[in-house]
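Asker: I'll drop the sequence and a predicted model, then ask my questions.
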Amino acid sequence: MLFVTIEDETGVAQGILWPDRFEIYRRQVMSASMISMRGRLQKEGEVIHIICDRIIDQDDMLRSIGTTDVRLATGWGMVQSMEPVRTRA
C-alpha cells in the first residue's frame, strides 16, 4: 500500500493506492510533478482519504501555466469556455 499526500487550496487529503493500482500507475507516481487522482472518497471528521482507482499525470497542465487562459463565467462556476487561448507564443 502507498500513501500519497495531495493538497489544493481547500486542504489536504491522503491518497491510498493498493499494490495492484501502484503497479499500474508506478511511472506517474514516481515521476510526475503534478497528478490528479480518481477514486472513492472517505471522510471522517477532518480526515479525508481517496481510495485511488486512477492516477492522471498532469505535468502538461503544469507546464502550460502562464501560457493558456481558461475563461469562466461569474457565479456558481458555470463554465463559459474551456477552450485554451494562447496568450504567448
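Answerer: Received, thanks. Numbers count the residues shown, from 1 in each chain.
Asker: Please make it C-alpha for all contacts and neighbour counts, starting now.
Answerer: Noted.
Asker: surely residue 4 meets residue 12?
Answerer: No - using C-alpha atoms under 8 Å, residue 4 makes no contact with residue 12, being 10.4 Å away.
Asker: Going by residue numbers, what spans are helices in the protein?
Answerer: Ranges of helices in the chain, per DSSP state H, are 19-31, 59-63.
Asker: Use this one as the comparison:
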Amino acid sequence: MKICSLLPSGTEILFALGLGEQVIGISDLCDYPPEATSKPVVSRSKVDPLVLSSEEVETAMLALLTRGENPYSLDQDWLIRESPDVILT
C-alpha cells in the first residue's frame, strides 16, 4: 500500500506502527521520526510556523483563507504520478 501523510501526527503513527516503508510522501512539517525526512515533500504550508508566533500564524492563515487562497501548496503532479492508495489529511 502506498501512503501519503500530510499530518505530522499521522506520519509519526504510521512509523510507530511499522508502516514507514509504505509512506511515499509527506508534508513539510513531517519531521519525526528522522527517517520520515527522507520521503518526498508533497505539501508545503504557505505560512511558516517555525518563524512566526502562534498569533502570527493564525493571522496569516486567516488572511489567506479570507482571500480565498489555499494555505498549502500541493504537488498535484506528484500525486497524480505516484497515485497513493491512502492520503492522510
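Answerer: On my side now, so go ahead. From a predicted model like this one, the values you see are computed outputs, not experimental measurements.
Asker: TM-score for these two?
Answerer: The TM-score (TM-score structural alignment, normalised by the length of structure 1) is 0.19; 35 aligned residues with a C-alpha RMSD of 4.8 Å.
Asker: re earlier: please convert the helices of structure 1 to CSV, extending it with distance to residue 48 of structure 1 and mean neighbour count.
Answerer: Below are the helices of structure 1 laid out as CSV (distance: least, C-alpha to C-alpha, whole Å; neighbours: other C-alpha atoms under 10 Å):
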stretch, distance to residue 48 of structure 1, mean neighbour count
helix 19-31, 19, 14
helix 59-63, 24, 12
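Asker: Distance of the residue positioned nearest the centre of structure 1 relative to residue 19 of structure 1?
Answerer: Per C-alpha atoms, centre = their mean, the C-alpha nearest to the average position across structure 1 is that of residue 36, at 2.2 Å. Per C-alpha to C-alpha, to the nearest Å, residue 36 of structure 1 is found 18 Å from residue 19 of structure 1.
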